[in-house]
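Trainee: sequence first, predicted model second:
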Amino acid sequence: MDHFIYKDGQLHAEGVPVADIAQAVGTPVYVYSAATLERHYRLFTEALSPMPHLVCFAVKSNSNVAVLKLLGDLGAGMDVVSMGEYLRAKAAGVPGDRIVFSGVGKTRPEIRCVLEGGIRQFNVESEPELMAISAIATELGVTAPIAVRVNPDVDAKTHEKIATGKSENKFGIPIAKARAVYALAASLPGIDVVGIDVHIGSQLTDLAPFEEAYLKVAELTRALRADGHDIRRLDLGGGLGIPYTRSNEVPPLPSDYGALIQRTVGDLGCEIEIEPGRLISGNAGILVSETIYVKEGEGRNFLILDAAMNDLVRPSMYGAHHDIVPVIEPGAGAEAQAFDVVGPVCETGDTFAKGRALPALAAGDLVAFRSAGAYGAVMASEYNTRPMVPEVLVKGDHFAVIRARPTFDEIINRDTIPVWL
């Protein structure tokens, strides 16, 4: 469910006409619904309510500080994968003891930064990283809480570029090697072993891979406890998918996911951490764009928009689908025609959809890309010196710009010409 619906013939974001936002801010523009963000976060907390838990929002899915503050004020933790994301979470008012630091390539400056600023735990992905954390924690005279990310060799049956739990992926430590790595961690100074971490991929639409992975984690928990480790937290990752189309395919509900967690690891007495991103923010955002031209080609028509692959790269990068809808509701019985929906960037890959059935559209008409709140603005760039797309947050009948579109002067003035040129 989201809060982008037609009212009186116009697409609204909660109580605000999307066309009003486009007129005030310009296009392209990302628009987020506070009500949808809040609702989706609460679905997870309710699903895990029978167990001690912390829902850590995956900051990589949408890192705007206003979004992080909204969720942090509700009690969310944050899952971060860089110093920048950590500092964004802190800027949003999230305390260090609700921030989990993941990622395969944590640098020494990043490790030092979060140890000095406070951290709930490091999700450790390799022995060299573990040694680095131990050395820096010892130097600072602090103890670093850690969970080892284990790779359970489970096929998440998702897109190859967002699968993370198979043996050939770069993530985590092979589960067969885990007991030896935990023994190493327990022997190191400055390290406090608190739990186990696992994450098998993103946009999963079937619970079976989760169940397979979590049963392996339960078995490992019992083995590690027998080895003398105080395993008190299980970080089960994120990855629950969302419906990108209005088809009959419906991914599992958070309540079903919570029941699975209860069934597979609920008897271990551990605090449960999860790291949802896409399911909280994905359907909470749209990208609004204006039609520049409708172009007749050889055997096909092109809908040329002012949004481009630098604003929303998912279709070019992953072949991802986003429903595209007109901001003005089509009349009953309006005929559809096939369009290749493209942007103005000089790349053939700057294509959002091919042969997409849409109602008749003309230059100046607005369209909205649904389900664009996750991995949209965070992956945007200024390719072709196109200004970074702005972001807007709606709450009820009002909205605010939460990231402004830079001017061309601001973009160009970041560059520096050497004195010898």
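Mentor: Looks like it came in fine. The model shown is predicted, which means the values in this text are computed figures rather than measured ones.
Trainee: alpha carbons only for contacts and neighbour counts from here, please
Mentor: Fine.
Trainee: how much space between residue 30 and residue 42?
Mentor: 23 Å (CA to CA, to the nearest Å).
Trainee: can you check residue 85 too?
Mentor: The gap separating residue 85 from residue 42 is 23 Å, by CA to CA.
Trainee: now do residue 133
Mentor: Relative to residue 42, residue 133 is positioned 34 Å away (CA to CA).
Trainee: what are the boundaries of the strands in the stretch 301-421 of the chain?
Mentor: Using DSSP state E, counting those that start in this stretch, the strands of the stretch 301-421 of the chain run over 301-305, 324-326, 336-342, 351-359, 366-369, 391-395, 398-403.
Trainee: second structure follows, compare the two:
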Amino acid sequence: MNHFELRGGELHCEDVNLARIADEVGTPVYVYSSATLERHYTVLRDSLVGAGLKDPLIAFAVKANSNVAVLRTLGRLGAGADVVSEGEIRRALAAGIPGERIVFSGVGKTEAEIAFALEVDVAEINVESEPELHLVNTVAQRLGKRARAAIRVNPDVEAGGHAKIATGKAENKFGVSFAEAERLYANASNMAGVTPVGVACHIGSQITDLAPMEAAFRKMRGLVERLRAEGLSVERLDLGGGLGVPYFNQPEPPSPADYAQMIGRALQGLDVQLAFEPGRMIAANAGVLLARVLHVNRRPEGRNFLVLDAAMNDLLRPAMYDAYHDIRPLRPRDGAPETYDVVGPVCETGDTFTRDRQLPPLEAGDLIAFMSAGAYGAAMSSEYNSRLLAPEVLVRGADFAVVRPRPTYQDMLDREQPAPWL
């Protein structure tokens, strides 16, 4: 469920007319619904608890949407943060999420990032290779600390909505094999700077079938049982994220309740704290990208190009993943649908959001919304073609606030300086 709906013929976010935001803030602009963020988090939390799962740590994947206001909205409900850089740790802390609810993942943590994570006392560092385990141990000893570490396992299970977001196969760069995991966990238990607290996995993103998840989770259960049989303590099992969301062109994915019940079956009787790293399932349908039609280029050969003021630098997913986003006019007109190629102004053909899309009739000046843009939208945006970053707006009820303003061109230029000889 999301809180974007037509009222009186105009698209609203909660109780705010989206056209009002477009007029006051300008376009392109990202808009997020507090009510949707809160609902998606609480539905997942309540489903997990309702399935009898012990004290789950739900660490929102900051890479999906790193806006501090979004993180604070979720943090106030008890969410933690799954982070993959020092910058994301700092964003989580700035949002009021304490270190004890932060999980530090990623295959390439630097020495400085590990040190910072230890200084702020994160809940766990997900270790993804043997060299990284030794680096964590070295840094922790130098600081006089013990790092709480989990060994991330690659369960060799294929899943994910696109090859670029599948992470659980042996050929992917993430994690270690089960055999390596057992050896590394035992080694970690003898290290002066490491306390192994658990094991972790994450097999991909936009997964719409629970079967590969269940297969991976049952493998992880077996690993926990083998480690305990060797006399090793395993306090936490991190199951990652990846549950898909509806992008309006796909069948409805499994519900959080179905997901939780599956986990309950797979892990029944296993006394361990569970951690989760959802991102897309919480944020995607909580946000839209608003854009304005610059003009409609009607070609003699019959193609209609709908040229927007938003571009691939604002919303990269279609160019990078061939991703589908539902497109809705903010003030839909009556009339027969027309077929459009929806494009942006960036100087390359890849700046195409969709081809041959049937939409209500549109004209220059009309406003449209890219739906399901709350995850991997603003977080992946750039200033390609020296275009200014789109601002971000958070709505609560009848109120809205700009939570990341649009920079000025001077702001953009001030970040650079000429070399002394220029």
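Mentor: Received, thanks. Values in this document were obtained by computation on a predicted structure and should not be read as measured data.
Trainee: the more surrounded of residue 133 and residue 42 of the first structure?
Mentor: Higher neighbour count among residue 133 of the first structure and residue 42: residue 133, with 28 against 19, using other CA atoms under 10 Å.
Trainee: next, the contact list for the equivalent of residue 260 of the second structure over in the first structure, please.
Mentor: Structural correspondence for residue 260 of the second structure with respect to the first structure (TM-score structural alignment): residue 258. Neighbour list for residue 258 of the first structure: 44, 47, 48 [criterion: CA atoms under 8 Å, 6 or more residues apart in numbering].
Trainee: in the first structure, which residue is closest to the centre?
Mentor: Among the residues of the first structure, the one closest to the centroid is residue 61, at 1.9 Å (CA atoms, centre = their mean).
Trainee: okay, and residue 290 of the second structure sits in which element?
Mentor: Here residue 290 of the second structure, judged by DSSP states H and E, is contained in strand 287-298.
Trainee: give the next helix or strand downstream of the top helix by length along the first structure.
Mentor: The longest helix of the first structure (DSSP state H) is helix 208-226. Per DSSP H and E, the first helix or strand lying C-terminal to helix 208-226 of the first structure is strand 233-235.
Trainee: closest one to residue 245 of the first structure among the strands of the stretch 301-421 of the first structure?
Mentor: Between residue 245 of the first structure and the strands of the stretch 301-421 of the first structure, the tightest spacing by CA to CA is seen for strand 324-326, at 9.6 Å.
Trainee: now the closest one: which residue numbers in the second structure?
Mentor: Under TM-score structural alignment, the match for strand 324-326 of the first structure is residues 327-329.
Trainee: picking up where we left off before, quick check: the residue nearest to the centre of the first structure touching residue 281?
Mentor: Yes: the criterion here is CA atoms under 8 Å, and residue 61 of the first structure meets it with residue 281 at 7.2 Å.
Trainee: between those two, what contacts are shared?
Mentor: With contacts defined as CA under 8 Å, 6+ apart, the residues shared by residue 61 of the first structure and residue 281 are 373, 374.
Trainee: what about whatever residue of the first structure lines up with residue 133 of the second structure, distance to residue 100 of the first structure?
Mentor: Taking TM-score structural alignment, residue 133 of the second structure has residue 130 as its aligned residue in the first structure. According to CA to CA, residue 130 of the first structure and residue 100 of the first structure sit 15 Å apart.
Trainee: higher neighbour count, those two?
Mentor: More neighbours surround residue 100 than the other of residue 130 of the first structure and residue 100, with 27 against 21 (other CA under 10 Å).
Trainee: hang on, the earlier thing: work out for me the element the match of residue 260 of the second structure sits within.
Mentor: Per DSSP H and E, residue 258 of the first structure falls inside helix 254-265.
Trainee: mean deviation (superposed) between that helix and the second structure, please.
Mentor: Here helix 254-265 of the first structure, set against the second structure after superposition, deviates by a mean of 0.8 Å using mean CA distance after the TM-score superposition for the first structure.
Trainee: list the buried residues of that helix.
Mentor: By neighbour count on 16 or more other CA atoms under 10 Å, the buried set for helix 254-265 of the first structure is 254, 257, 258, 260, 261, 262, 264, 265.
Trainee: what of stretch 206-216 of the second structure?
Mentor: Neighbour counts over stretch 206-216 of the second structure (16+ other CA under 10 Å) mark 206, 207, 208, 210, 212, 213, 214, 216 as buried.
Trainee: one more: stretch 104-117 of the first structure?
Mentor: So, applying 16+ other CA under 10 Å, buried residues of stretch 104-117 of the first structure: 106, 110, 111, 112, 114, 115.
Trainee: against the second structure, where does that stretch fall?
Mentor: Using TM-score structural alignment, stretch 104-117 of the first structure corresponds to residues 107-120 of the second structure.
Trainee: just the strands in the stretch 1-150 of the first structure please.
Mentor: Secondary structure of the stretch 1-150 of the first structure (DSSP E, counting those that start in this stretch): strands at 4-7, 10-13, 16-17, 29-33, 53-58, 77-80, 99-101, 121-124, 144-151.
Trainee: and the last one, which residues are buried?
Mentor: What it means is strand 144-151 of the first structure. Within strand 144-151 of the first structure, the residues that qualify as buried by neighbour count (16+ other CA under 10 Å) are 144, 145, 146, 147, 148, 149, 150, 151.
Trainee: which non-adjacent residue is nearest residue 294 of the first structure?
Mentor: Take residue 294 of the first structure and drop its neighbours on the chain: the residue closest to it by CA to CA, 6 or more residues apart in numbering is residue 303, 4.9 Å away.
Trainee: that neighbour contacts residue 291, correct?
Mentor: Yes: counting by CA under 8 Å, residue 303 of the first structure does reach residue 291; the two are 6.9 Å apart.
Trainee: mind listing what the alignment partner in the second structure of residue 167 of the first structure touches?
Mentor: In the second structure, the residue matched to residue 167 of the first structure (TM-score structural alignment) is residue 170. Residues in contact with residue 170 of the second structure (CA under 8 Å, 6+ apart) are 154, 155, 156, 177.
Trainee: what's the burial count for residue 360 of the first structure?
Mentor: Residue 360 of the first structure: 15 surrounding residues under other CA under 10 Å.
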